[in-house]
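Undergrad: got a structure for you, letters missing:
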């Protein structure tokens, strides 16, 4: 039997904080418990925000923690061709359509619908309003003309069509630190017609992570609860692309005294700052509930 494969996959758009340390240590702990492999992946598809100095800092921070990972490290920015091939497979199956809407277009369309119906507009699991379907059903010749003219566009999943392409309910395997497992239903329709290729980037988080996990043979995905709902979309993409579905474990999030999750955008204290204050890796391991 092949060994279980775990991965820690940060984005180099800022310095790692305690929340990242917990997720990395938890993945390494799972790999040790299950006699598995531990991979590091750099998720840098957003080339406008990701920076080389942050990537270098990831390696330094994880090495300071005492973690070791297999080489070579997969960098997403070097594999856009893989994501393009997956997108073309989805396109061939008829499960996507181009969307030319701006955020303003979408907001105005939703406002008109709400004025007509009066009901609260549905939202996706992240709290964003569901796409109103403005470009769904656009004639192919019009879409091709606008694409050929260089008009900016994203590509969205067509949930109505996908329901026919993937009949029957979708499920995934959930596991815990003791190795217990159960089967959980996936509900991708609650995301609406989600963006699968962004306007400014020739892929998306959802598409690239599914492709990477399959190509790297990842068998167990350990990540935060903030990505639990995204698993719905990932299971759907795996079914459409004929890829294996790993098991999933979504861990609790570390929070600040105000109850907000630690985040780069909130300038949560970084591991580098903790290190400068004299915090040792051993103390940090114990603080996060691991044996050094």
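TA: Good, I have the coordinates. Fair warning: this is a prediction, and the values are worked out from it, not measured in the lab.

Undergrad: Could you use CA atoms for every contact and neighbour count after this?
TA: Will do.

Undergrad: residue ranges for the helices of the stretch 51-200 of the chain, please.
TA: With DSSP state H, counting those that start in this stretch as the criterion, the stretch 51-200 of the chain has helices at 52-65, 80-93, 103-117, 140-148, 159-165.

Undergrad: Save those helices as CSV, and put in mean neighbour count and distance to residue 39 too.
TA: CSV is the format used below for these (neighbours: other Cα atoms under 10 Å; distance: least, Cα to Cα, whole Å):
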stretch, mean neighbour count, distance to residue 39
helix 52-65, 16, 12
helix 80-93, 16, 19
helix 103-117, 13, 37
helix 140-148, 12, 38
helix 159-165, 15, 32
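
Undergrad: can you map out the strands along this protein?
TA: Ranges of strands in the chain, per DSSP state E, are 5-8, 37-42, 74-75, 96-99, 154-157, 170-175, 181-186, 195-197, 220-224, 247-251.

Undergrad: What distance do you get for residue 175 to residue 27?
TA: Using Cα to Cα, to the nearest Å, one obtains 13 Å as the distance from residue 175 to residue 27.

Undergrad: higher neighbour count, those two?
TA: Higher neighbour count among residue 175 and residue 27: residue 27, with 24 against 17, using other Cα atoms under 10 Å.

Undergrad: Among the strands of the chain, which comes closest to residue 281?
TA: The closest of these to residue 281 is strand 5-8. By Cα to Cα, the value is 18.0 Å.

Undergrad: Just the buried residues of the closest one, please?
TA: Judged by neighbour count using 16 or more other Cα atoms under 10 Å, the buried positions of strand 5-8 are 5, 6, 7, 8.

Undergrad: Put this next to the first one:
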């Protein structure tokens, strides 16, 4: 793998030429520059970052000459879909959302806000003080790299109402946020300096999802001005291939910019640390039984 990374610049140069048979078969005119392909997550990364060089730039992953540390969870959006679709109240919730011409997630977010107001809770996390989820339903990719870890739901009752589904949805969102918190803490304990998060993709459009992440992780989250970061990342690849910019550094600085900033509520930091130190560890032990 180490030797293969040295070939990436040459691969990029080759992809920027349309003289190959493959490019001609696409119907492009001779000389049309073509940027290399990236997976959607990496293209989204290109469409949101402003490149900051590091001291050792010998490694190449997402972009030539830059480090790429990748911490992933095994399931996020898929896990939310699984939780919602396998609940007995799911059809009723879907019909209710359709009658209001809103998405299921929008309805759930509104329900949780109403439940918080009705219970006079100061913030959403109080609603799930007795309901916790470990999101390792497909193993744990980061930071434990444990493929046999299992998902856990702790605090279930016989309640099968739409309100209970809303709470399960919230607990799942929070579990994903705690998983991200765990990755960030692991990176920072190994000489990374993460103090701000950038978010893109479909889940970044869910205000509750992003706010819970900011509150639980304890850092500000910045959303991009351009919501379709994956498409912008692909456009940046094309712009660099077409020599519109001298390189990715100039292109990302020119085309990427910050949008909405999601601030964290400081009073949740201690709560998050407490659960992360004790409850999260207990759930992980349960997921390995």
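TA: Okay, I see it. Fair warning: this is a prediction, and the values are worked out from it, not measured in the lab.

Undergrad: TM-score of the superposition?
TA: The TM-score (TM-score structural alignment, normalised by the length of the second structure) is 0.36; 162 aligned residues with a Cα RMSD of 5.7 Å.

Undergrad: quick one on the thing from earlier: put together a markdown table for the strands of the first structure, with distance to residue 142 of the first structure on each row.
TA: Formatted as a markdown table, the strands of the first structure follow (distance: least, Cα to Cα, whole Å):
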| stretch | distance to residue 142 of the first structure |
| --- | --- |
| strand 5-8 | 42 |
| strand 37-42 | 38 |
| strand 74-75 | 36 |
| strand 96-99 | 11 |
| strand 154-157 | 15 |
| strand 170-175 | 34 |
| strand 181-186 | 34 |
| strand 195-197 | 19 |
| strand 220-224 | 41 |
| strand 247-251 | 41 |
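
Undergrad: right, and those - which one's nearest residue 144 of the first structure?
TA: The nearest among the strands of the first structure, by Cα to Cα, is strand 96-99 at 9.2 Å.

Undergrad: packing partners for the closest one?
TA: strand 154-157 (3 or more Cα pairs under 8 Å, 6 or more residues apart in numbering; DSSP states H and E).

Undergrad: Show me what the strand it packs on is packed against.
TA: Where contact means 3+ Cα pairs under 8 Å, 6+ apart, strand 154-157 of the first structure is packed against strand 96-99, strand 195-197.

Undergrad: Would you mind giving the ones you listed as TSV with mean neighbour count and distance to residue 83 of the first structure added?
TA: Formatted as TSV, these follow (neighbours: other Cα under 10 Å; distance: least, Cα to Cα, whole Å):
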stretch	mean neighbour count	distance to residue 83 of the first structure
strand 96-99	23	14
strand 195-197	24	9
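
Undergrad: Now render those as a markdown table, adding distance to residue 232 of the first structure.
TA: Below are these laid out as a markdown table (distance: least, Cα to Cα, whole Å):
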| stretch | distance to residue 232 of the first structure |
| --- | --- |
| strand 96-99 | 17 |
| strand 195-197 | 13 |
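
Undergrad: if we can go back for a sec, want to try TSV for the buried residues of strand 5-8 of the first structure, with distance to residue 62 of the first structure as columns?
TA: Formatted as TSV, the buried residues of strand 5-8 of the first structure follow (distance: Cα to Cα, whole Å):
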residue	distance to residue 62 of the first structure
5	18
6	15
7	13
8	10
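
Undergrad: if we can go back for a sec, determine which of the strands of the first structure approaches residue 53 of the first structure most closely.
TA: Using Cα to Cα, the nearest of the strands of the first structure to residue 53 of the first structure is strand 37-42, at 12.8 Å.

Undergrad: now the angle between helix 52-65 and that closest one, please.
TA: If you take axes from the mean of the first three to the mean of the last three Cα atoms, to 10 degrees, strand 37-42 of the first structure sits at 150 degrees to helix 52-65.

Undergrad: All set, thanks.
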